[in-house]
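Novice: Quick one: sequence plus predicted model below, questions after.
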Amino acid sequence: MKSISSPPAVSPRPALHAEKHRGPAALADSALELARLVLVHGPVSRGELAKELKLSVASLTRLSKPLLDAGLLVEGELVADGTVGRPVRLLDVRSDSAWFVGVKVGGDLLTAVLTDLRATILAQATLPLADTSTHTVVEGIAQLTEQLGAHNDVVVTGVGVSLGGQVRPNGVVHRAPFLDWNDVPLGALLATRLELPVVVDNDVTALVAAEQWFGAGREVADFAVITVGAGVGYGLAIRNHVIRTADTGLGLGGHFPLDPTGPMCMDGHRGCSTAMLSIPSICLQISVALGRQVNYEQALELAEEGNRVAVAVLEAAAKALGVLIAAAANLAMVNTIVLGGEGLALFTSRKATVVAALAAGRDPEAEAVTLRVASDDFTEWARGAAAVAIQAQAFIL
């Protein structure tokens, strides 16, 4: 039998409900922990679950019965569990028992995915934004949610939305500069419009939540997420908890100092992570030096062709990324780092430079840092949004 890590005891973002469509009561804490453990690690035997939850098998059986009766858990075929004795039936969840839509809000585009209970992407859709007004974004999210449900002949259980900015636990977007939003009650507006449970979260934090339940967190309790794209994001999970603070969403990781001789960011920080790693900064440095506009794809192609300017800028960026990874591992004392974002080609094209800088920033006797690479497209961000909805709404009776 496979071993499983400790239960993913998280405090997920609450789902917002329209007042006239309040959701059913959530499971009791003990039953919820059992259901979560089966979702994340199943199929799994009652013996393994009892061991992890520190219950007797008899108590575990009593606890699981109402979940089985309600159809939230199912029993699989008889299998040998590797011990002497009778074969056992493994417990699992029905991945197709609930459907979730996750939406990533960008400055000019909405990216949405339909997932099952395990955040497996089943369909996706995009919608350009004519503007970033609250009405346009709400109606766009509603259109994508209805489209994905109807085209795939499913009834959507809940909706998760992620965006770059500060989001309060009550679903209010306190600050989202790229949308020019302040104190927008997005969660409540969407819950009323869709008549569905809605969770709104910071986009990087949502990625951490997705990794915690359905990625790196299945194997380790502590890890960090670093994203590189239009900006630089940083998130953290410690002891199976996604870290959220009052400053989450301010982009503080984007101004961590990496190179005292590097370029300046728009806020005047020399050599910070935004100046060294963000796509706009990399493109600007190369464009200014060459006297013509260069986009990210062209920058990578120029470096591949040996253009000295592009090589120099990307090598400096790759070294800075290694320094940032080392800093995250050292300061947070985590040995697993997940890399994501649309700028991931910096890592994949210059991995040796990144790894060398990471090694240089670590104590020689420190444990090795495991690097995991996520998808570099926006569907991964949308999947993160679906994950926070799953965490909030997956198990109701």
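Specialist: On my side now, so go ahead.
Novice: alpha carbons only for contacts and neighbour counts from here, please
Specialist: Noted.
Novice: how close does the closest residue to residue 381 other than its chain neighbours get to residue 127?
Specialist: Sequence neighbours aside, residue 104 is the residue nearest to residue 381 in space, at 5.9 Å (criterion: CA to CA, 6 or more residues apart in numbering). Shown here: residue 104 relative to residue 127, a distance of 11 Å by CA to CA, to the nearest Å.
Novice: Between these two, which contacts overlap?
Specialist: Jointly contacting residue 104 and residue 127 under the rule CA atoms under 8 Å, 6 or more residues apart in numbering are 110, 111.
Novice: Mind checking which of the two has more residues around it?
Specialist: Between residue 104 and residue 127, counting by other CA atoms under 10 Å, residue 104 is the more crowded of the two (30 against 16).
Novice: Quick one: list the elements packing against the helix or strand harbouring that one.
Specialist: Residue 104 belongs to strand 100-105 when assigned by DSSP states H and E. Under the contact definition 3 or more CA pairs under 8 Å, 6 or more residues apart in numbering; DSSP states H and E, strand 100-105 sits against strand 109-115, helix 134-151, strand 158-163, helix 378-393.
Novice: want to compare, so here's the second one:
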Amino acid sequence: MTALAASWLPLSPGERAVAIEVLVHGPLSRTELARRLGLSAGSLTRLTKPLIESGLLVESAEGAALPEVRQGRPSQPLDIVAESCAFLGFKITDDMVYGVVTTLRGEIVTRLDRPLTTHDPERVADLLAGMAAELARTHPALAGIGIGVGGFVRRRAVVGESPFLSWRDVPLAELVEERTGLPVVVENDVAALVEAETWFGAGRGLDRFVVLTIGAGIGYGLVLGGRRVAHAEEDRGFGRHWIVDPAGPLTPDGRRGSAVSLLSIPSIRYQVRAATGREVTYEEILAGAADGEPMCARVVGEAGRALGTLLAQIANFVMPQRILLAGEGVGLMEVAGEAVDEAVRAHRHPLAAPVPLETKVSDFHDWARGAAVLAIQVLVLGTVEP
């Protein structure tokens, strides 16, 4: 760990609050920083002085000085040095490990992917450690590792259950820490994505924010009061239990008309294969629907209506300032956007405000970035707990 990374460790609560505010929202003028934290000018000066002396905060040299005046001189905004330390993020799927290196602000600077040829926990940990060692050669300022997996995670350390990996009670954080010597945090992949978007993405500065993901499954994350609601349904099979069409198709475990059965990529592919006898990719199904191919158009249209119903229900109950739709399946919006909009209108009050929807075309490196942000949070918050 670099000296600058280590300088986060002994901070007082007040100093930590100042540093985190600048990290997430900076660069900030001293006046704006004091306003955000409810501090007097004197208190802010007392808190920022040791942070500047340690190099944790710097007076930004980019751009002109801010127009506030103190003792007759323009004030430079305060910022952090995003490149002062680096973080590893890994997203584990059933057949690949996607890795990224990020800055202190979660900006991806390097990507590294490797095939996953076994689900044996020890060998998976070996693979992750090998990737970490390879990345450390060009990024020696590594301060931590975050790992995202699909499934239920306990204490941000133990994979309690992961259907994709057939894991149960795997102490993944311990296995990787033993091999790398770096602090490791493990979390549900949707939870990690929500944290990244809350700190450095679409949810930054918002009080009520929702992330909905479409991919191998359906993920959901909720932010209230600017903080993710920990232990929410993001890691409990949310999509299998939210019924959007009681007359819809069955999931493999027998639930009819759930978000998973109508919206997940495997379910959409299964419906087309069952009707046509052809094995087609998700992208081919979307293209077929756009071209008017009847079966593809029917399945995609049903998925669009299910998505619109789900978005309307979320908006009705949570009243979010923004819903972020992400994941590998968001291409559905391009083809079935009208069906989505019609379903939203059908399930909302005629005078209700439009659903504040933002769509993010994402890949597995975005999920890995989310895991890296977990490692950032562990360092700057001084705790593994969410």
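Specialist: In hand now; what should we look at? Remember, predicted model here, so these are calculated numbers, not experimental data.
Novice: Could you get me the TM-score between them?
Specialist: In this superposition the chains share a TM-score of 0.92, using TM-score structural alignment, normalised by the length of structure 2; 375 aligned residues with a CA RMSD of 2.1 Å.
Novice: re earlier: so which of the helices and strands packed on strand 100-105 of structure 1 comes closest to residue 346 of structure 1?
Specialist: Relative to residue 346 of structure 1, the nearest member of those by CA to CA is helix 378-393, separated by 16.6 Å.
Novice: and residue 280 of structure 1, what pairs with it in structure 2?
Specialist: Residue 280 of structure 1 maps onto residue 266 of structure 2 when the alignment is built from TM-score structural alignment.
Novice: And its match, how close does it get to residue 351 of structure 2?
Specialist: If you go by CA to CA, the gap between residue 266 of structure 2 and residue 351 of structure 2 works out to 36 Å.
Novice: repeat for residue 149 of structure 2
Specialist: Applying CA to CA, the value for residue 149 of structure 2 to residue 351 of structure 2 is 40 Å.
Novice: just to revisit the earlier point, neighbour-wise, which of residue 266 and residue 351 of structure 2 wins?
Specialist: Here residue 266 of structure 2 and residue 351 are compared on neighbour count by other CA under 10 Å; more neighbours surround residue 266, at 16 against 7.
Novice: Next, count neighbours for the closest residue to the more buried one other than its chain neighbours.
Specialist: Leaving out its chain neighbours, the residue that sits closest to residue 266 of structure 2 by CA to CA, 6+ apart is residue 216, at 6.2 Å. In terms of burial, residue 216 of structure 2 registers 18 neighbours under the definition other CA under 10 Å.
Novice: And residue 69 of structure 2, by the same measure?
Specialist: By other CA under 10 Å, 12 other residues sit near residue 69 of structure 2.
Novice: Check which helices and strands the helix or strand containing it sits against.
Specialist: Remark: residue 69 of structure 2 resides in strand 66-70, with elements defined by DSSP H and E. With contacts taken as 3+ CA pairs under 8 Å, 6+ apart, strand 66-70 of structure 2 sits against strand 73-75.
Novice: mean per-residue distance, the strand it packs on to structure 1?
Specialist: On superposition with structure 1, the average gap between strand 73-75 of structure 2 and its aligned counterparts reaches 2.2 Å (mean CA distance after the TM-score superposition for structure 1).
Novice: looking just at contacts, which helices and strands does the helix or strand just after that strand meet?
Specialist: Toward the C-terminal end, the helix or strand that comes next after strand 73-75 of structure 2 (DSSP H and E) is strand 78-80. Under the contact criterion of 3+ CA pairs under 8 Å, 6+ apart, strand 78-80 of structure 2 touches helix 13-25, strand 57-59.
Novice: next structured bit after the first one?
Specialist: Downstream of helix 13-25 of structure 2, the first helix or strand assigned by DSSP H and E is helix 30-37.
Novice: which residues in structure 1 does that next one align to?
Specialist: Helix 30-37 of structure 2 covers residues 46-53 of structure 1 once aligned (TM-score structural alignment).
Novice: Which positions within that stretch qualify as buried?
Specialist: Within stretch 46-53 of structure 1, the residues that qualify as buried by neighbour count (16 or more other CA atoms under 10 Å) are 46, 47, 48, 49, 50, 52, 53.
Novice: Closest one to residue 32 of structure 1 out of these, please.
Specialist: Using CA to CA, residue 53 is the member of the buried residues of stretch 46-53 of structure 1 that sits closest to residue 32 of structure 1, with 11.5 Å.
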